[in-house]
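Asks: Structure here, sequence nowhere to be found:
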């Protein structure tokens, strides 16, 4: 059958994906088939996935509300714990209103398909996440992509009052930040709406972990649509869209994946709420994470490594060729280090990389051990 041929071709090119058999995982350690590894592949940037406060909140909510929301939010699935979480998120991030989704992929698809018509244009950074790119392809709007963080090219493409500009806060495969000063100025000048996907900035950047906009000194109301996820620095899962009350009311009626999906389980909402409260005062873990980032980049600079320019927890090591990337990842795994090998189509052909992600849960010794293993693996 055709799909068998497709898998064979991917296997031969070193591009076939397989589900790892994971027994347990947190910000620092991963256990697979009984063997422990240092985990440099996850997104648990503050090490909160095993935090006692989150576990306690989850257990309490499960006892009080049960384990399921029972229905979609517009039927009977929107519980008191969901309302409390939405209110706290809005207050933390300086937004009028917030709504919850089961995943960032779902949130991005729902927003773009609900908001844009064939009369609109969607401008996307070329390195935006797959959920945003696919939503653009499925939307009736015309989609135009601009070169990564290229404000001059975007300015040349923009038409006044005709659509939505979308960029990530921290780019998930490159680790660099969007140019939000440039984006907000272009959006304001052209009177187009602006959207941020801050999945990888929320919790780790800015005052009280408010994210990329706070880090770069951009007012929240300069951006009309805010999307963030709970499965990275907050250590749980799920996502939100925030903005004006009018926007959220509109999406309550037009975002199909929200209208027709069972809501987040109440224990999950309780865990997210606990994470939001922890993150707002998590200055020490954020400082710890920054120390690990500085340690890794300084150590890598002493080795023949090609690191991409990133100051965030995502530290991509460019390899180039797909088979070589897999070989290095496998060598690291044999030495007890779990590192993600990212290959096409997730990244452009010829830019396969090790996506090394750091956590506040990592120690100095963990980073020294990884750097030593990399020195051997690339020799």
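Replies: Cool, the structure landed. As the structure is a computational prediction, the values presented were derived from the model and not from experiment.

Asks: contacts and neighbour counts: CA atoms only from here.
Replies: Noted.

Asks: What ranges does the stretch 251-379 of the chain have for its helices?
Replies: 256-259, 266-280, 283-300, 322-334, 364-377 (DSSP state H, counting those that start in this stretch).

Asks: Provide a list of residues in contact with the closest residue to residue 313 other than its chain neighbours.
Replies: Using Cα to Cα, 6 or more residues apart in numbering and skipping the chain neighbours, the partner closest in space to residue 313 is residue 358 (5.0 Å). By Cα atoms under 8 Å, 6 or more residues apart in numbering, the residues touching residue 358 are 40, 43, 45, 289, 292-293, 313-315.

Asks: want to compare, so here's the second one:
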């Protein structure tokens, strides 16, 4: 019987391989940075979400070390038992103040991961079976899973389609309406129309949950994210920010009206029933926030925007498609899974680490390279990437020419 069970799993794995959908891990031997040693080999990486280059910043590393000395290595329990340390409390106060210009009576709650934060916010707000969640078609898997786990009904609206969402909201008799969207879409790099979405939510008495995983620290004059970028403020906003990307450490937070945060503490199972993150991480994140909202953070955002413009100007693609993106996420849509893997392999052979993204992460027929830029990249790094991509596409065109 056990042999049959294993054989069933092996058939599933073989089916993935036949479709060029097998995933593999690479092992980084050095700190997260543009230039890394990976599986024993020097690589130039364009694949991390460390957009400001803070993951190996000396001030953040020193703060992490100091946090471990102050609070130890672990928290020991969930936040509601004994795991809520002074470091967590200080971080939540700081995050609430950081996002306060865009929220009313703002409070914040820190989570171990962005995935858990998204599960928490949707299952808590959507705990009523008479509620309805209106979910963007290209939302991250964590939002999709959060909606599935909620007791609320779920309806999906097409990507960026404000008119369809408005019709759905107007037709709904739900007691609680929750619109949920990514701010920066992780595979395309485009922005959600947040001002229009917020106007709809205010008109129809709905919550607007914004997952700003790829905007926090990067967008806005002070790095406060998508809400600052669009100059939004409303009591209807529930903001989810990720702290393992531009902030360079780990975890995530929900910032919203104090009543929303209190509901999370009382009802959000992913918060109540998990061990709190190590306090040292929260302590290190205070240093990250100092950098993000200070002069150095502004300089790093300027550097990043310059690199985005450079890549846009130096890529000369004819067949591969580039969805319009003004963010650090720069996708190059190749199409077939096999070709995307082949191009990623050619890049890897030349010391460039760029991942091939395939279904189900993206739609069938839209396999792509997901290039991510970082403020710690140099102009030379970006030029090397652009030159190599241009050459590889030209070679592909020559091979397939009649």
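Replies: On my side now, so go ahead. Predicted, not measured: the structure shown is a model, and the values here were computed from it.

Asks: picking that back up, neighbour-wise, give me the winner out of the contacts of residue 358 of structure 1.
Replies: residue 45 (30 neighbours; other Cα atoms under 10 Å).

Asks: re earlier: sort out which one of the contacts of residue 358 of structure 1 lies nearest residue 262 of structure 1 for me.
Replies: residue 43 (25.5 Å; Cα to Cα).

Asks: wouldn't that closest one be in contact with residue 26 here?
Replies: No. With contacts counted by Cα atoms under 8 Å, residue 43 of structure 1 stays clear of residue 26, the gap being 9.2 Å.

Asks: ok, back up a step: can you find the partner of the residue nearest to residue 313 of structure 1 in structure 2?
Replies: Aligned by TM-score structural alignment, residue 358 of structure 1 pairs with residue 373 of structure 2.

Asks: Residue 146 of structure 2 versus that match, what's the distance?
Replies: Residue 373 of structure 2 sits 29 Å away from residue 146 of structure 2, going by Cα to Cα, to the nearest Å.

Asks: would JSON lines of the contacts of residue 358 of structure 1 with distance to residue 374 of structure 1 be doable?
Replies: As requested, the contacts of residue 358 of structure 1 are exported to JSON lines (distance: Cα to Cα, whole Å):
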{"residue": "40", "distance to residue 374 of structure 1": "12"}
{"residue": "43", "distance to residue 374 of structure 1": "20"}
{"residue": "45", "distance to residue 374 of structure 1": "21"}
{"residue": "289", "distance to residue 374 of structure 1": "20"}
{"residue": "292", "distance to residue 374 of structure 1": "16"}
{"residue": "293", "distance to residue 374 of structure 1": "16"}
{"residue": "313", "distance to residue 374 of structure 1": "18"}
{"residue": "314", "distance to residue 374 of structure 1": "16"}
{"residue": "315", "distance to residue 374 of structure 1": "13"}
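
Asks: Now do the SS call for residue 20 of structure 1.
Replies: coil (DSSP: H, G, I helix; E, B strand; the rest coil).

Asks: Any idea how many residues pack against the nearest residue to it once chain neighbours are set aside?
Replies: With sequence-adjacent residues excluded and distances taken as Cα to Cα, 6+ apart, residue 20 of structure 1 is closest to residue 32, at 7.9 Å. By other Cα under 10 Å, 14 other residues sit near residue 32 of structure 1.
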